[in-house]
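> Here is a sequence together with a model predicted from it:
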Amino acid sequence: MSFHEVVFPAALSFGSSGGPERRTEIVALASGFEERNATWAHARRHYDAGLGLRSLDDIHAVVTFFEARLGRLHGFRWKDWADYKSCAPSETPAHFDQPLGVGDGVTREYPLSRIYASGGVEYVRPISKPRVDSVLVGCDGRELAPGSKFSVDHQSGVVSFASAPEAGAVLTAGFEFHVPVRFDTDRIEINLAAFEAGEIPSIPVIEVRV
């Protein structure tokens, strides 16, 4: 899949709407009970980039970005302002925010993930597009210095250690991240008169698997 490692203008995504979608099959039984089955292991996020447009310069920026991606052809990074950190949006990422794994003395590569916990239930979301230079890593509670100790593939979200962490070592991480997305339309239609009167064009964006 073709993917451009470029971020949609953050000032425009700030005013967008959107969030996660899940796919659940529900069968109503004759007894009145239901059988429910989740057909997707992970949610898929949808956004509307048009809601962030406030000026003709904003329209110009979006059209330029859209043309450079060739419409739906190439994916790109999107900042979801409601969920873009390993911690709450009002907090600063720290090296102990999220579990990364437990060392076994052999494994050197560990993928980033974010845990959503509520009511004793956890969902683990893979993080494949961390923001460049935002990843902090800890080992047994101590923050590690990047470079000599570990490196990060910002295109896949994999943390690689220079040497395999010893068996039993508790690895953690903190980071900011983007959502891999693409435009969900090959056409942008702008009516300038309607725009100046307050009508906002719809520009759908959808998450992609990478």
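Nice, thanks for sending it over. Because the structure is a prediction, the values reported are computed rather than measured.
> Could you use CA atoms for every contact and neighbour count after this?
OK.
> Do me a favour and get the end-to-end distance for stretch 195-202?
For stretch 195-202, the first-to-last residue distance is 11 Å (CA to CA, to the nearest Å).
> Show residues contacting that stretch.
48-51, 53, 189-190, 194 (CA atoms under 8 Å, 6 or more residues apart in numbering).
> Buried ones in that stretch, by neighbour count?
For stretch 195-202, the buried set under the neighbour-count rule, 16 or more other CA atoms under 10 Å, comprises 195, 200-202.
> Just give me the closest of those to Ser156.
Using CA to CA, Ser202 comes nearest to Ser156 of those, at 30.0 Å.
> what about the helices in the chain?
Shown for the chain, the helices assigned by DSSP state H span residues 10-13, 56-68, 192-196.
> So which of those is nearest Phe161?
Across those, Phe161 has its closest neighbour in helix 10-13 (31.2 Å, CA to CA).
> Now the one residue sitting closest to the centre of the chain: closest residue in space that isn't a chain neighbour?
When CA atoms, centre = their mean is applied to the chain, the residue found nearest the centroid is Val179 (2.7 Å). Among residues not flanking Val179 along the chain, Trp78 sits closest, at 5.0 Å (CA to CA, 6 or more residues apart in numbering).
> take a look at this one as well, against the first:
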Amino acid sequence: MSFHEIRFPADLSFGALGGPERRTDIVALTSGHEERNTPWAHARRRYDAGLGLRSLDDIEALVAFFEARRGQLFGFRWKDWSDYKSCKPSRKPGGEDQVIARGDGETRSFQLVKTYRSGPGVYARPITKPVAGTVTAAVQNVEQREGVHFDLDITTGILTFREPPLAGVEITAGYEFDVPVRFDTDRIMVSVASFQAGQVPDVPVVEVRV
């Protein structure tokens, strides 16, 4: 897949509207009950980048970024200011934030994940675009150092230990992360007069699978 490992300007994504989207197929039965199912294992996030624009300089930066991505052709990183940490927004990520796996004595590579819980419901989201320099890890609460105990592929979110963790030990990680996205349009319609009057262009952005 065509993807540029560059982040959309974070100051422009601040204030953008968006969030997760699910797809649910619903069949209404003659009894009045419903059958519900989903073909998606993971949510897909959508955003409107236009709402983060505050000046004509912002528009210039947006157009430059759009042209460099060739519209919808190349994906890029997006900072979702409402959900970009392995911990609560008010905290700093730490190595014990998220349980990503348990060791089996053989496996060395593990996908970063973020788990969402509410009541009995649990959802594990793969994190494929961690932010370089923010990832910490621990094995059974013992801190592990990147470049010493493990290596990280920031393009996939796969963490690889130099030595396989022992069987049964808990492997945890903390990090900041981006969302892999692309523009969901091949054109941007901008009117300087309308923008100065308070109207911003629609710039849809959609998450992509990587």
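Nice, thanks for sending it over. It should be emphasised that the depicted structure is a prediction, and the values quoted were computed from it without experimental measurement.
> TM-score them against each other, please.
The TM-score (TM-score structural alignment, normalised by the length of the first structure) is 0.99; 210 aligned residues with a CA RMSD of 0.6 Å.
> before we move on, the earlier item: take the helices of the first structure and lay them out in a markdown table including distance to Phe175 of the first structure.
Formatted as a markdown table, these follow (distance: least, CA to CA, whole Å):
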| stretch | distance to Phe175 of the first structure |
| --- | --- |
| helix 10-13 | 17 |
| helix 56-68 | 26 |
| helix 192-196 | 37 |
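> I'd like to know which of those is closest to Ser113 of the first structure.
helix 10-13 (22.4 Å).
> Report the buried residues of that closest one.
Using 16+ other CA under 10 Å as the burial criterion, the residues of helix 10-13 of the first structure that qualify are 12-13.
> same thing with stretch 67-82 of the first structure?
For stretch 67-82 of the first structure, a neighbour-count test (16+ other CA under 10 Å) marks 69, 71-80 as buried.
> Pick the one among those residues closest to Gly119 of the first structure.
Asp80 (24.5 Å).
> The second structure: which residue goes with that closest one?
Structural alignment places Asp80 of the first structure opposite Asp80 in the second structure (criterion: TM-score structural alignment).
> How about the contacts made by that match?
Here Asp80 of the second structure is in contact with 13-14, 178-179 (CA under 8 Å, 6+ apart).
> hmm, back to that, would you mind measuring from the residue nearest to Val179 of the first structure to Ser128 of the first structure?
Trp78 of the first structure sits 12 Å away from Ser128 of the first structure, going by CA to CA.
> got any residues that touch both of these two?
Counting by CA under 8 Å, 6+ apart, the residues touching both Trp78 of the first structure and Ser128 are Pro180.
> My read is that Leu12 of the first structure contacts Ala49, right?
Yes. Look at Leu12 of the first structure against Ala49 with CA atoms under 8 Å: they come within range, at 7.1 Å.
> any common contacting residues for those two?
A shared contact of Leu12 of the first structure and Ala49, defined by CA under 8 Å, 6+ apart, is any residue touching both; here there are none.
> could you list every residue that touches Ala88 of the first structure?
Applying CA under 8 Å, 6+ apart, one finds that Ala88 of the first structure lies in contact with no residue.
> That should have said Arg44 of the second structure, apologies.
With contacts defined as CA under 8 Å, 6+ apart, Arg44 of the second structure is in contact with 20-22, 206-208.
> From the residues you listed, keep the buried residues only.
Applying 16+ other CA under 10 Å to the contacts of Arg44 of the second structure, the neighbour count classes 206-208 as buried.
> So which of those sit within strands?
206-207 (DSSP state E).
> Let me have the buried ones among the contacts of Arg44 of the second structure in TSV, extended by distance to Asp151 of the second structure.
As requested, these are arranged in TSV below (distance: CA to CA, whole Å):
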residue	distance to Asp151 of the second structure
Val206	29
Glu207	26
Val208	25
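> follow-up on the earlier one: can you say which of the helices of the first structure is nearest to Asp184 of the first structure?
Ranking the helices of the first structure by distance to Asp184 of the first structure, with CA to CA as the measure, places helix 56-68 first at 10.8 Å.
> Go through that closest one and flag the buried ones.
The neighbour-count check on helix 56-68 of the first structure (16+ other CA under 10 Å) flags 58-59, 62, 65-66 as buried.
> and which of those residues is nearest Thr39 of the first structure?
Within the buried residues of helix 56-68 of the first structure, the smallest distance to Thr39 of the first structure is 31.2 Å, found for Phe66 (CA to CA).
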